[in-house]
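> Structure for the following, please:
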Amino acid sequence: MRICSVVTACIRERDNQLDLYHWWSTQGHDVLVIGPRRSDPTKGLQEAPPSETMGRLRVERVFEDIPDMWGPPERSFAKAREVFVDFRPDVLWVWHEANFPFSHQLAQQFSPPVPMVLYLEIPTQKIMDLARIFGEVPFTLSAVLLDKLREAEMTRPGTWFLKMEIPVGTAAPPLLPREKRLDRGIFCGSLGYPYKGPDQFEALIPRLFEETPMERLLMVSPGNIRAVEIYEKYRDRYPIDFVESMPRQQLHAEIARSAFGFHTMTIESPASFCVECMALRTPFLAAESGLGGVIEDGVTGLRSVDSLNRALADPDFYAAVQRGAHDYYLRHFSLESVGWRTLTLFQGILDGNPEAVWERLRYRPGQTLPLPAEVLGLESAP
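Purely as a prediction, here's the structure:
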């Protein structure tokens, strides 16, 4: 299979999306990634090479930055057309709705058009209607499944809607038990938008320092004004280490050394940091936030300061949360789990039976996804 991915995130040191595309390539598929040389949250601090090859994965960074991808579709199309046509993909994966217009033009370069799969973080009805204007998309995926946007309601003739968690791969630092971890909380993410919960984050910091055993806070956040304001407000009162940017491998090591991770996002999308904590067996606190479908108190994470205190004081409870979170990660977010489901979906499109694939993979309340070992024939789950 030849898979082309049009994505905004393809800098290995920062982004986890590239791990999924590399995983596809390790399964015997040729993969082309088209994306930007810079990732705009870094404000140009990091720049990747224009072209890169890793086995059967080829990355062509034909755009300067993300805003360059979201200009007039004709201009974006012109920059990507040559590498796309030369690659001759069987299927086109498009991450983020803003990449859809020029990607749709790319797909039309062949007859019949290259089938598309559109991945959205938050699927609104407006976005789905816009997708219909540009043409039928065999599959639209989303990390978020809201009550108002059930899969059956969003599915329509020629277009199937599926919940599909974000893929996250992590480094493998030594697993540390509670007693060998720092009495430190760790946060990674932006605070520049209301749904990130900046006010809730600001209010939570004193509680963590004054009501829990947390001795330090490591705050990794792009230097948007709100994040800097919060840091400057508290830095003289509490021991806070503020870092604007950190390579993923280093971040994973810091997560693995920390007693817990947390954020205060109000939406249901877990974002990569939450999942990285689950993967690295670092209990995640989702106090005053969304994630009701991911973080179950005392099972896959923690929902309150009281639960955090219990976990930090009770090694058995702490270990149980570690196990529950890691199991959930393997079933829902691991490269093997998301990778198997996406490849199954692509093959179903090419075989002409997308409806059968939708029935096989679609979300069902109360469903427990299988472990990767159960569907990939591995000797044991990773």
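> going forward, measure contacts between C-alpha atoms and count neighbours the same way
Will do.
> what's the closest non-adjacent residue to residue 202?
The shortest distance from residue 202 to any non-neighbouring residue, by Cα to Cα, 6 or more residues apart in numbering, is to residue 230 (6.3 Å).
> Shouldn't the one you found be within a helix?
Yes: Residue 230: assigned to a helix according to DSSP: H, G, I helix; E, B strand; the rest coil.
> Burial check on it, number of neighbours?
Neighbours of residue 230 under the rule other Cα atoms under 10 Å: 17.
> Residue 257 now?
A count of neighbours around residue 257, defined by other Cα under 10 Å, yields 24.
> how about this one, so we can line them up?
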Amino acid sequence: MGAGLAVVALGVLNDSEPVLTLGVLVCLASLVATVVLSMKRAQHGQLEADEKGIRIDGKLIASPGRRTWGTVLPKRYLHYPRTFILNRSGAVVQILDLGVDEGRELLKAARLDRDHVAAEMLYHAGQAGEREASLGFVGMVLFAANLGAGTILVLKGLSTPEGRLAAYGLAATWLVINPLVWLAYRALNMRLRWGHDGIWMKRLFRTRFVHTTEVEALRQWPRWGGQRSDRHPPQGLDIVLRGGETIRLATQYASSRFGYPTDDIMFKELNELRGLQPAPQAVAALDRNGRSPEQWLDALRDLSGSKSDYRSGVINVEKLVEICENPAATAAQRGASAALLMSEGSDDERNRLLRQAGATVYAPLGAVLLAAAQGDEPGLLRALATLPD
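The predicted structure follows:
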């Protein structure tokens, strides 16, 4: 699309109708290609999966480095189980016709499950559905206007008053109106990431983290009222917190745009993660207690001294790994465990830290885990400073 617009601009500047026609054709071809690609569904071929990603007939279709992730929807959500590969916006990259166990094994081997990477999607906050519907109508009107103006421009050329008016209209649309509509969509969108430790939300410049233990319940609300069914698909999802607050997400437009039950994926995953929550663990010696990052790190290193709990068995490498991988533990406890494992752990423990960093949603803790896994002490001190006491 960008190349087509550039060719159109070149044709307008040079008053060249052949170049202008070519640009419009390129734009139309890109639109058709986008529609065709968005309609792509299941693909067949020889499946292979390893730590580098998933390949079909040798072609890499998904990997953690591509910011993709996967999930398996069992039969109760669809007519038959399917494995979805999605990108960071929640759009489908690939659909694989696999059983539940096969899909989970595939995602685990490719490191695309929640033990290795966090899930990520775009949702619409609050009652944004109605406002987005209005913007969608505006978008359709703009598309029709652009198509009409482009047609007039091709048929009449720039030498006629109609052609020049169409060119000015296209320029105004692309330079002013379209950016404003895009900004309005951005204002409605909320980016969500979720994993074992909780849900991270960002809307414009505001961010929020909700720990998994704070979630009391999840509720789907149907589009037309009544019970959840194929005839009454969900319009959204409520995240009910223990304090009584409800975070409402409108999902019906995302579902129709991406062509699959968007809300079912998050509903299913969050319910599973809540069910896997272990009991919180804590060791008092790991607490920060108001100390600076340098003082905290020095105190943690003192634990490996002769008079510490470390040698007495209260804290050992196994215990540190257990706390570090426990999403119910506090961020400070997990961060302190990671800091100790940086010096006391083996390569295997540090690799596990790296895996936890990719699966952690809470950014300050993820930075601590990553710095500890890489042995980056200056980075570790900076990251420890961001953790709550």
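> With both chains overlaid, what TM-score comes out?
Overlay of the two chains. TM-score (TM-score structural alignment, normalised by the length of the first structure): 0.24; 151 aligned residues with a Cα RMSD of 6.7 Å.
> So residue 121 of the second structure sits against residue 199, correct?
No: counting by Cα atoms under 8 Å, residue 121 of the second structure does not reach residue 199; the two are 11.2 Å apart.
> ok, those two, which is more surrounded?
Between residue 121 of the second structure and residue 199, counted using other Cα under 10 Å, the more crowded position is residue 199 (23 against 20).
> what's the helix or strand for that one?
Using DSSP states H and E, residue 199 of the second structure falls within strand 198-203.
> Same question for residue 150 of the second structure.
helix 128-156.
> helices or strands up against that helix?
Other helices and strands packing on helix 128-156 of the second structure, by 3 or more Cα pairs under 8 Å, 6 or more residues apart in numbering; DSSP states H and E, are helix 17-38, helix 161-172, helix 178-188.
> tell me which residues in the top helix by length along the first structure are buried?
As assigned by DSSP state H, the longest helix anywhere in the first structure is helix 315-332. Within helix 315-332 of the first structure, the residues that qualify as buried are 317-332, counting by 16 or more other Cα atoms under 10 Å.
> can you check stretch 379-387 of the second structure too?
380-385, 387.
> if you look at these, which of them are in strands?
Among these, none falls in strands (DSSP state E).
> which of these lies closest to residue 254 of the second structure?
Using Cα to Cα, residue 387 comes nearest to residue 254 of the second structure of these, at 33.8 Å.
> what's the neighbour count on residue 49 of the second structure?
Residue 49 of the second structure: 19 surrounding residues under other Cα under 10 Å.
> Check the gap between it and residue 83 of the second structure for me.
Distance of residue 49 of the second structure to residue 83 of the second structure, given as Cα to Cα, to the nearest Å: 13 Å.
> Which of the helices and strands packed on helix 128-156 of the second structure sits closest to residue 129 of the second structure?
The nearest among those, by Cα to Cα, is helix 178-188 at 8.8 Å.
> what residues does that closest one touch?
For helix 178-188 of the second structure, contacts defined as Cα atoms under 8 Å, 6 or more residues apart in numbering pick out 124-125, 128, 132, 135, 139, 203-204.
> Name all residues that make contact with residue 231 of the first structure.
So residue 231 of the first structure contacts 240, 242 (Cα under 8 Å, 6+ apart).
> and the angle for whichever strand or helix holds residue 8 of the second structure with helix 17-38?
Assigning secondary structure by DSSP H and E places residue 8 of the second structure in helix 2-14. On the basis of axes from the mean of the first three to the mean of the last three Cα atoms, to 10 degrees, helix 2-14 of the second structure is oriented at 160 degrees to helix 17-38.
> Pull out the buried positions in helix 2-14 of the second structure.
Across helix 2-14 of the second structure, burial judged by 16+ other Cα under 10 Å covers 4-5, 7-9, 11-12.
> hmm, which two among these are most spread apart?
4 and 12 (12.4 Å).
> quick one: secondary structure of residue 120 of the second structure?
Using three-state DSSP, the structure places residue 120 of the second structure in strand.
> That one contacts residue 191, correct?
Yes: contact criterion Cα under 8 Å: residue 120 of the second structure and residue 191 qualify, at 7.3 Å.
> These two - which one has more neighbours?
Applying other Cα under 10 Å to residue 120 of the second structure and residue 191 shows that residue 120 carries more neighbours, namely 25 against 21.
> Find the nearest non-adjacent residue to the more buried one, please.
Nearest residue to residue 120 of the second structure in three dimensions, chain neighbours excluded: residue 193, at 4.3 Å (Cα to Cα, 6+ apart).
> Check the secondary structure at that neighbour for me.
Assignment for residue 193 of the second structure (three-state DSSP): strand.
> Can you report how many residues neighbour it?
22.
> Likewise for residue 373 of the first structure?
By other Cα under 10 Å, 16 other residues sit near residue 373 of the first structure.
> Tell me which helix or strand it sits in.
Using DSSP H and E, residue 373 of the first structure sits in helix 372-376.
> Determine the set of other helices and strands touching that helix.
helix 335-350.
> what is the orientation angle of the helix or strand just after the helix it packs on with helix 335-350?
Of the helices and strands lying after helix 335-350 of the first structure in sequence (DSSP H and E), the nearest is helix 354-361. Counting by the same axes, to 10 degrees, helix 354-361 of the first structure lies at 160 degrees to helix 335-350.
> List the buried residues in helix 354-361 of the first structure.
354-355, 357-358, 361.
> Can you tell me what sits against that helix?
By Cα under 8 Å, 6+ apart, helix 354-361 of the first structure touches 138, 160-162, 341, 344-345, 348.
> show me where the stretch 1-150 of the first structure has strands.
Per DSSP state E, counting those that start in this stretch, the stretch 1-150 of the first structure carries strands over the ranges 2-6, 30-36, 51-54, 57-63, 91-95, 116-120, 139-142.
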